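Enquirer: with the input below, show me the fold.
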Amino acid sequence: MDPEFIVLPMVLIGLPWLIMHYVTKWKTAATITNDDEVLLEELYNLAKRLDERMDTVERLVATDDPSFNPVKRIQPDQDSDNQQLRELEQLLAEKKGARP
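Expert: Modelled structure (predicted):
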């Protein structure tokens, strides 16, 4: 058997198959799944609720103890802090609107 009959099919069939196999692997690995999106949205909502609770707790403690000085963190309802949240909420709304 000639080596040409082995090498030629390997080059014409095997090499493109190998390249396409890894291209599809890279494409699927780079995307986020629907389950991941749902989990991220749940985590975002949880973080938002926890932030609101922290604001409430700090307000309650501040009314009980005037000398209370909260640890420096994102201050509630400041426009500069809420800008990124508004952008994220807008993206989520657009994504939900795009879904059938």
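Enquirer: going by C-alpha atoms from here, please, whenever you check contacts or count neighbours.
Expert: Fine.
Enquirer: let me know the next secondary structure element after the host helix or strand of T28.
Expert: Counting by DSSP states H and E, the element that carries T28 is helix 15-29. Downstream of helix 15-29, the first helix or strand assigned by DSSP H and E is helix 34-64.
Enquirer: can you classify P66 by secondary structure?
Expert: coil (DSSP: H, G, I helix; E, B strand; the rest coil).
Enquirer: N82: what's it in contact with?
Expert: Going by CA atoms under 8 Å, 6 or more residues apart in numbering, N82 touches no other residue.
Enquirer: ok, now how distant is it from V38?
Expert: Distance of N82 to V38, computed by CA to CA, to the nearest Å: 22 Å.
Enquirer: do the same with Y44
Expert: Going from Y44 to V38 by CA to CA gives 10 Å.
Enquirer: before we move on, what about L46?
Expert: Using CA to CA, L46 is found at 12 Å from V38.
Enquirer: one more sequence to fold, the one below, so I can look at both together:
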Amino acid sequence: MSEAVAIVFVICVLPLAIVMHYITKWKATKGLTQDEERMLEDLWRDSQAMESRLNALETILDDEVPGWRKHV
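Expert: Here you go, the predicted structure:
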């Protein structure tokens, strides 16, 4: 009888416990690390700077080469 209980435990309960353990671990580490947050902020600042530069270039092209957008 104890062998049957051990087999049921190993087949049913143990895999479920392992899955629940790793689901809990996954949910705990779901967020960004500090390094990832810093990198994301740096990328955001860089993209804002590039957008500003692109707008400046488009303004210059609008003044220097009217109609340039039709050729793009």
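Enquirer: just to revisit the earlier point, with the second structure overlaid, how far apart is the helix holding T28 of the first structure on average?
Expert: Aligned to the second structure and superposed, helix 15-29 of the first structure gives a mean residue distance of 3.1 Å (mean CA distance after the TM-score superposition for the first structure).
Enquirer: residues near I6 of the first structure, how many?
Expert: A count of nearby residues for I6 of the first structure, using other CA atoms under 10 Å, gives 10.
Enquirer: whoops, D62 of the second structure was the one
Expert: 13.
Enquirer: and for the one 4 residues further on?
Expert: Counted with other CA under 10 Å, the burial measure for P66 of the second structure works out to 10 neighbours.
Enquirer: with V61 of the first structure instead?
Expert: 15.
Enquirer: show me what contacts it?
Expert: F68.
Enquirer: measure it to Q84 of the first structure for me?
Expert: Distance from V61 of the first structure to Q84 of the first structure, counting by CA to CA: 28 Å.
Enquirer: what does E94 of the first structure give?
Expert: As judged by CA to CA, E94 of the first structure and Q84 of the first structure stand 15 Å apart.
Enquirer: over to G14 of the first structure?
Expert: As judged by CA to CA, G14 of the first structure and Q84 of the first structure stand 48 Å apart.
Enquirer: Y44 and V38 of the first structure - which one has more neighbours?
Expert: Y44 (15 against 11).
Enquirer: where's the residue positioned nearest the centre of the second structure relative to T24 of the second structure, distance?
Expert: The residue lying closest to the centre of the second structure (CA atoms, centre = their mean) is L32, at 8.0 Å. If you measure L32 of the second structure against T24 of the second structure using CA to CA, the figure is 16 Å.
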